[in-house]
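Peer 1: requesting a structural model of the entry that follows:
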Amino acid sequence: MSMSAMQAAQDVEALIREDLAAKPDGVLETIAEARGVPLQRVLDCLEPHAAMRASGDLFEEIWSDLTNWGDITFVVHTRDGVFECKGSVPPGTLGRGYFNIHGESPIGGHLRMDRCRAIYFVDRPFFGKRSCSVQFVNEDGGVMFKIFVGRNEDRSLKEDQLVRFESLRARFAGRA
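Peer 2: This next block holds a predicted model:
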């Protein structure tokens, strides 16, 4: 990387950090789009306690743990919309180039697990409330999907899932 390219990357990171400081509970995708970078660049600018990265090679192991959490919120956020589904994470199996998820949950489909480069454990405020999610990032630095710790009727995080999130994050800390 040339010196000018390195300086440009540092300048963009400085702008992202300014954006995060100005609106610490805002939508990360909005920052990524405004700065013309993949969402992973924004995740990498969060404080270490707010975003911990693990290797995408841990996909199956992390997914397997998530199947025991109960009802979560599964989110796919694109430029064209935010799609949410509440349900349990179903088990999956490899076949025909996909990680195929199936079961009694409304969450189902076929994932290109081989494109998962990193998995982030994100713990940050979102519109004034604590929000915890596991975000699967692809080779291009975009988020494939997110799995959020569920909420109770009063909008508080489900305590049992929060414990699972924190335990899973601690287990994979530093395994990037």
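Peer 1: contacts and neighbour counts: CA atoms only from here.
Peer 2: Noted.
Peer 1: helix, strand or coil for residue 163?
Peer 2: Following DSSP: H, G, I helix; E, B strand; the rest coil, the label given to residue 163 is helix.
Peer 1: er, residue 124 I mean
Peer 2: Residue 124 - assigned by three-state DSSP - is strand.
Peer 1: what's the separation between it and residue 131?
Peer 2: Counting by CA to CA, to the nearest Å, the gap from residue 124 to residue 131 is 6 Å.
Peer 1: how near is residue 112 to residue 59?
Peer 2: Distance from residue 112 to residue 59, by CA to CA: 11 Å.
Peer 1: what's the answer for residue 20, then?
Peer 2: On the measure of CA to CA, residue 20 and residue 59 end up 28 Å apart.
Peer 1: what sits against the closest residue to residue 101 other than its chain neighbours?
Peer 2: Among residues not flanking residue 101 along the chain, residue 92 sits closest, at 4.2 Å (CA to CA, 6 or more residues apart in numbering). By CA atoms under 8 Å, 6 or more residues apart in numbering, the contact set of residue 92 is 99-102.
Peer 1: same check on residue 100?
Peer 2: Contacts of residue 100 (CA under 8 Å, 6+ apart): 92-94, 108-111.
Peer 1: pull the most distant pair out of those.
Peer 2: Using CA to CA, those reach their maximum pairwise distance at 94 and 108, which is 13.7 Å.
Peer 1: host element of the nearest residue to residue 45 once chain neighbours are set aside?
Peer 2: Leaving aside its chain neighbours, residue 45 sits nearest to residue 17 (6.2 Å; criterion: CA to CA, 6+ apart). Here residue 17 sits within helix 3-22, counting by DSSP states H and E.
Peer 1: one more, for comparison:
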Amino acid sequence: MDAQTENTGDRRARALAALAEKPDGVIEAIAGAARVTPAEILEILPEGAAVIAAKDEFAPIWTDLTQWGKVLFIVHTDDIVLEAEGSLPEGSEGHGWFNIHGDSPIGGHIKKDNCASVTFVDRAFHGRRSCSVWFMNAKGSAMFKVFVRRDENRELIAEQLAKFEALHDRYAPR
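Peer 2: From the prediction side, this is the model:
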């Protein structure tokens, strides 16, 4: 076995072990424990739990998400987990950025060209179903995530869940 194959096998083994230890934990924490990327953890989730769309689908997926109403928008780095609740504004491209501005607390500029893929994640998180859309970069980390919100009873909002499931299924392998 060559060194690269062995390294890939070692990384996968570490990822599987870390995921088995905390299957409903924070993906970034699981990845950190295994010394792999979040994308490598998403790749080993059970079939259907992580459905990947091509980077070319960024704009159509974003447009769909603007119709979901208030979502939970999360940016998770080593230094901060920033959560913002609001509707996603329509975006427009200009000066190398995907610009989002509107009547929402969510706004700014996204380096769309850094998006390597979009992953629909449907998995247990701390014992409850969690559904989210991860815009992934080439380094294997989430640029940002958009989550289906929960109601006052901590249940996923049915209308958003249906929209998530429709998108998830649109990109699921046949």
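Peer 1: can you pull the TM-score for these?
Peer 2: After superposition, the two chains reach a TM-score of 0.96 (TM-score structural alignment, normalised by the length of structure 2), with 174 aligned residues with a CA RMSD of 1.3 Å.
Peer 1: mind checking which of the contacts of residue 92 of structure 1 land in strands?
Peer 2: 99-101 (DSSP state E).
Peer 1: just name the closest of these to residue 119 of structure 1, please.
Peer 2: Closest approach between those and residue 119 of structure 1, by CA to CA: residue 99, at 15.6 Å.
Peer 1: just checking, what packs against whichever helix or strand comes after the helix holding residue 17 of structure 1?
Peer 2: Toward the C-terminus, helix 3-22 of structure 1 is succeeded by helix 28-35 as the next helix or strand (DSSP H and E). Under the contact definition 3 or more CA pairs under 8 Å, 6 or more residues apart in numbering; DSSP states H and E, helix 28-35 of structure 1 sits against helix 3-22, helix 39-45.
Peer 1: quick one: helix 28-35 of structure 1 to structure 2 mean distance?
Peer 2: With mean CA distance after the TM-score superposition for structure 1, helix 28-35 of structure 1 departs from structure 2 by a mean of 1.4 Å once superposed.
Peer 1: run the chain-centre distance for that helix.
Peer 2: Relative to its parent chain, helix 28-35 of structure 1 has a centroid offset of 15 Å by CA atoms, centre = their mean, to the nearest Å.
Peer 1: host element of the residue nearest to the spatial centre of structure 1?
Peer 2: Nearest to the mean C-alpha position of structure 1, counting by CA atoms, centre = their mean, stands residue 135 at 1.4 Å. Using DSSP H and E, residue 135 of structure 1 sits within strand 129-138.
Peer 1: list the buried ones in that strand?
Peer 2: 131-138 (16 or more other CA atoms under 10 Å).
Peer 1: same thing with stretch 150-161 of structure 2?
Peer 2: Residues 150, 156, 160-161 are the ones in stretch 150-161 of structure 2 that count as buried (16+ other CA under 10 Å).
Peer 1: nearest to residue 39 of structure 2 among those?
Peer 2: When these are compared for distance to residue 39 of structure 2 (CA to CA), residue 161 wins out at 22.8 Å.
Peer 1: so what corresponds to the closest one in structure 1?
Peer 2: Mapped onto structure 1 by TM-score structural alignment, residue 161 of structure 2 lines up with residue 162.
Peer 1: from what I see, its match and residue 149 are in contact.
Peer 2: Yes. Counting by CA atoms under 8 Å, residue 162 of structure 1 does reach residue 149; the two are 6.5 Å apart.
Peer 1: spell out which residues are contacts of both of these two.
Peer 2: residue 132.
Peer 1: quick one: residue 2 of structure 1 from residue 35 of structure 1, how far?
Peer 2: 20 Å.
Peer 1: cool, residue 41 of structure 1 as well?
Peer 2: From residue 41 of structure 1 over to residue 35 of structure 1 (counting by CA to CA), the distance is 10 Å.
Peer 1: now the contacts of residue 92 of structure 1 as TSV including distance to residue 72 of structure 1?
Peer 2: What follows is the contacts of residue 92 of structure 1, written out as TSV (distance: CA to CA, whole Å):
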residue	distance to residue 72 of structure 1
99	19
100	19
101	15
102	16
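Peer 1: so what's residue 102 of structure 1 closest to, chain neighbours aside?
Peer 2: residue 108 (5.3 Å).
Peer 1: which residues touch that neighbour?
Peer 2: 90, 100-102.
Peer 1: so which of these comes closest to residue 169 of structure 1?
Peer 2: residue 90 (20.1 Å).
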